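Build me a structure from this.
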Amino acid sequence: MSVDATVTALFRQEWGRIVATLVRLAGDWDLAEECAQDAFTQALRRWPTEGTPPKPAAWLTTTARNRAIDRLRRDGIGTAKLAEIAAAGPADPPEPDGIGDDLLRLVFTCCHPVLPFEARVALTLRAVAGLSTAEIARAFLVSEGAMTRRLTRAKARIRAEDLPFRVPGSEELPGRLTAVLGVVYLLFNEGYSASGGDDLVRERLSDEALWLGGLLVRLLPREPEAAGLLALMELHDARRPARLAAGELVPLEEQDRCRWDHERIRAAVTVLEDALRRGRAGPYQLQAAIAACHATAPSFAATPWPEIAALYGRLEAMAPSAVVRLNRAVAVGMSDPDRGLALMDDLSAALREYHLLPAARADLLRRLGRLPEAAEAYRAALALAPTGPERRYLRRRLAEISP
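Below you'll find the predicted structure:
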């Protein structure tokens, strides 16, 4: 493997751990990121002539730590802090539990509830996943300057609030874990089905969410909801190749199931089954069970809609929302369109700006042969649809039923 490829792989594996270690030791997020970046730059410059060290991760950590000591000494930081960093011990990567300690602290700090939700997402991508500010800004369709300000405000809030750099205790963990999983799932959803712009899918965001989900499962192996979220994302992402054709949206009913990654689907189902056996089913596990019903059905016609509707009923009881009620109405409507429409009518006030409500009504009306009403619903959905591919799909459907 070339030096460039080695450093790239190490960046993905070690960035978050190195930053987390330096944040713990120095207490300065900007300094931690700067010194970590400098260590990787030094590797690219020196390893081609000096050779890759026997323990490259330890070399990177030591180089970053020494750089932090130099910066603190130059900036006149007290000797106690310098001694603490210098005495941190050998930089060999610790055992898995040790890796988890600092990384978990970093993840939970990035996702602290005191921070605005969009700041949690941005900070996690920057500090844990190592994306540049420019990359994060492009992913969320904002200027680099705006994203820089968002990150700066988040770090300032952490300092001002003196947020503890620690893993929450057992009494805090369930609520705090929910915040962490919410960040990862929002990131995945923004990649899987973008909330705006010309592209329906932003693969980089989905890939980062999947990586973070896998990281959480490794760091929190006894938390079934972390496993449930990973299974849910894998089940959805396994169908990614069939969701678009030449940039156009392909609905589930028309997708070529031969293009789904069935090996990933089987692996995700195994992860889900292991999580469910722990007897603590939560919202992500239930959503993953619903996704598994879709992903394992041999055809759209064979989809177990009553089972899906029942799972949505359990999900609504656990995590009620108008969107969950809409999804349950769709599942009910696939077996009983008239009842599904009646359930959707009850949601018109709560979801009046949500394009998928009129789109779902249009689909059921079309299946019932009530084409003028379906056309009206398609037009309502078209007026609200946020992305180009979705608008083009709705226009095609409208054209199919228009005289």
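
all contacts plus neighbour counts: C-alpha atoms, from now on.
OK.

Distance from the chain centre to stretch 323-333, please.
Distance of stretch 323-333 from the chain centroid (CA atoms, centre = their mean, to the nearest Å) equals 24 Å.

Buried residues, it. List them.
Buried residues in stretch 323-333, counting neighbours by 16 or more other CA atoms under 10 Å, are found at Val323, Val324, Arg325, Leu326, Asn327, Arg328, Ala329, Val330, Ala331, Val332, Gly333.

Select from those every entry located in helices.
Judged by DSSP state H, those include Val323, Val324, Arg325, Leu326, Asn327, Arg328, Ala329, Val330, Ala331, Val332, Gly333 as members of helices.

Need the nearest residue in space to the third one, chain neighbours excluded.
Spatial nearest neighbour of Arg325, chain neighbours left out: Glu316 (6.8 Å); criterion: CA to CA, 6 or more residues apart in numbering.

One more sequence to fold, the one below, so I can look at both together:
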Amino acid sequence: MTDFAATRAMFDIPEGMTYLNGNSLGPMPKASPEAMMSFLNEEWRSELIKGWNTKGWFMQPNTLGDRIGKLIGAEAGTTVVSDTLSIKVFQAVGAGLSLVPERKVILSDTGNFPTDLYMVQGLVKLKQDGYTLRTVEPESVMDAITDDVAVVTLTEVDYRTGRKHDMKAIIEKAHSVGAVVVWDLAHSAGAFPVDVSGTDVDFAVGCTYKFLNAGPGGPAFIYVAPRLIDVVEPVLSGWYGHEAPFAFDTDYRPMPGKIDRMRIGTPSIASFALLSAALDVWEGVDLADVRARAEELMTLFINEVSARCPGVTLAGPANMDERGSHVSFHFEHGYACMQALIDRKVIGDFRAPDMMRFGITPLFVGKSDIMKAVDTLEDILRTEAYKEDRFNVRSAVT
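From the prediction side, this is the model:
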């Protein structure tokens, strides 16, 4: 069984703070400062450029990729880390299109994270070859997977409501009509068990700064099914994915037979130091335990808010089988109410037009945090503290 008291002790959360926003930015592991100082003093300072060999920097996209792969059910050698999630979405969708060149439709849903849609829109414009992006309501995705669809690209968990797609069913439907599927696991990896191998995922991408706690702007990852690694076109062809990067040929040849072909350019080794420290937290953690505890805490939170907080209503499904690991509530004055909560050291965030969003991350969140959040929310509503002018001034980041 996972020792959640031990994992909570591994995070540096300010005294008195109830942090329910790990679904947006994970808190800092206590090992992070030492990991960064070790990189600065024992790697970069002392080794200088030798570090690419002596400290294994060149292969860190792969070694760290395999560590993340264990958290998403991926085989060794199928996941690499680098770049940003937006870049990886572009790369994966572009690679998917190359597998079905006779089709021109990319299918997504209106619950997808906007940047994923923006990257696809940019790809469509760049190709200038009759490609179209078709979006439907999340509940209509299955019916919209038809034999003219080339790529289905979805975020498994809706960033607003927490609604979770049925990954297995969607993949089976897509494959039955010859379509490729790209999954964004930004709100999945580290939140609950994912089995990209067992569900026959084609491509998966994700970030590391949410549930994986690698820090703001932490690097992204991409997974490619083993059956595709030797045939997929990288689309973004950087020197790091070249068959012989230090031959410095002027023509691109993708690395044959390896996930390395999905590497692009020189990665941020400094950010890798923070990611490595964050992944150490997962040693000895069972994601099935994480999911079971998250369901208990989400159920408690939803029930308590429903009973004690009038005017606040649940967004997304109540059925835990259909939910990721965050809970959102509709409230007319959601932005101001969230600012009042934050002022009292209960940290969540706001998503337009009226959603208060709370991440339920058992590695550092327990029952007492849930009850404090509900107690605080109840008092803010009772006293109408959210009406104070200072809570109604919009910040750049919500």
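
So after superposing, what's the score?
After superposition, the two chains reach a TM-score of 0.26 (TM-score structural alignment, normalised by the length of the second structure), with 169 aligned residues with a CA RMSD of 6.9 Å.

related to what we said a few turns ago, could you report the neighbour count for the residue nearest to Arg325 of the first structure?
Other residues near Glu316 of the first structure come to 18 when the count uses other CA atoms under 10 Å.

Surely it and Val324 touch.
Yes - the pair Glu316 of the first structure and Val324 passes the contact test of CA atoms under 8 Å, sitting 6.1 Å apart.

ok, Ala288 of the first structure touching Ala231?
Yes - assessed by CA under 8 Å, Ala288 of the first structure is found in contact with Ala231 at 6.1 Å.

Could you name the helices and strands sitting against the helix or strand harbouring Arg134 of the second structure?
Following DSSP states H and E, the helix or strand that holds Arg134 of the second structure is strand 132-136. With contacts defined as 3 or more CA pairs under 8 Å, 6 or more residues apart in numbering; DSSP states H and E, the packing partners of strand 132-136 of the second structure are strand 105-109, helix 114-127.

I'd like those laid out as JSON lines, including distance to Arg291 of the second structure and mean neighbour count.
Below are those laid out as JSON lines (distance: least, CA to CA, whole Å; neighbours: other CA atoms under 10 Å):
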{"stretch": "strand 105-109", "distance to Arg291 of the second structure": "25", "mean neighbour count": "24"}
{"stretch": "helix 114-127", "distance to Arg291 of the second structure": "26", "mean neighbour count": "16"}
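
now the ones you listed in CSV, with distance to Ala273 of the second structure?
Formatted as CSV, the entries for these read as follows, by distance: least, CA to CA, whole Å:
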stretch, distance to Ala273 of the second structure
strand 105-109, 34
helix 114-127, 26
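
which one of the ones you listed lies closest to Ala315 of the second structure?
Ala315 of the second structure sits nearest to strand 105-109 of all these, at 17.2 Å, using CA to CA.

what helices or strands is the closest one leaning on?
strand 132-136, helix 141-144, strand 149-155.

just checking, what packs against the shortest one?
Of the remaining helices and strands, those touching helix 141-144 of the second structure by 3+ CA pairs under 8 Å, 6+ apart are strand 105-109.

Would you check how far apart the residue nearest to Arg325 of the first structure and Ala329 of the first structure are?
12 Å (CA to CA, to the nearest Å).

The helices and strands packed on strand 132-136 of the second structure: which one's closest to Ser86 of the second structure?
Taking CA to CA as the criterion, Ser86 of the second structure comes closest to helix 114-127 out of those, the separation being 6.4 Å.

packing partners for the helix ranked longest in the first structure?
If each helix of the first structure is counted by residues according to DSSP H, the longest one is helix 3-26. Packed against helix 3-26 of the first structure, as judged by 3+ CA pairs under 8 Å, 6+ apart, are the following elements: helix 29-50, helix 56-74, helix 79-86, helix 96-110.

So which of these is nearest Val180 of the first structure?
Smallest distance to Val180 of the first structure across those (CA to CA): 6.7 Å, for helix 96-110.

Tell me the helices and strands packed up against the following helix or strand past the closest one.
Toward the C-terminal end, the helix or strand that comes next after helix 96-110 of the first structure (DSSP H and E) is helix 117-123. Packing partners of helix 117-123 of the first structure (3+ CA pairs under 8 Å, 6+ apart): helix 96-110, helix 144-161, helix 173-192.

How much space separates the nearest residue to Leu123 of the first structure once chain neighbours are set aside from Ala231 of the first structure?
By the measure of CA to CA, 6+ apart, the closest residue to Leu123 of the first structure outside its immediate chain neighbours is Cys110, 5.7 Å from it. With distances taken as CA to CA, Cys110 of the first structure is found 23 Å from Ala231 of the first structure.
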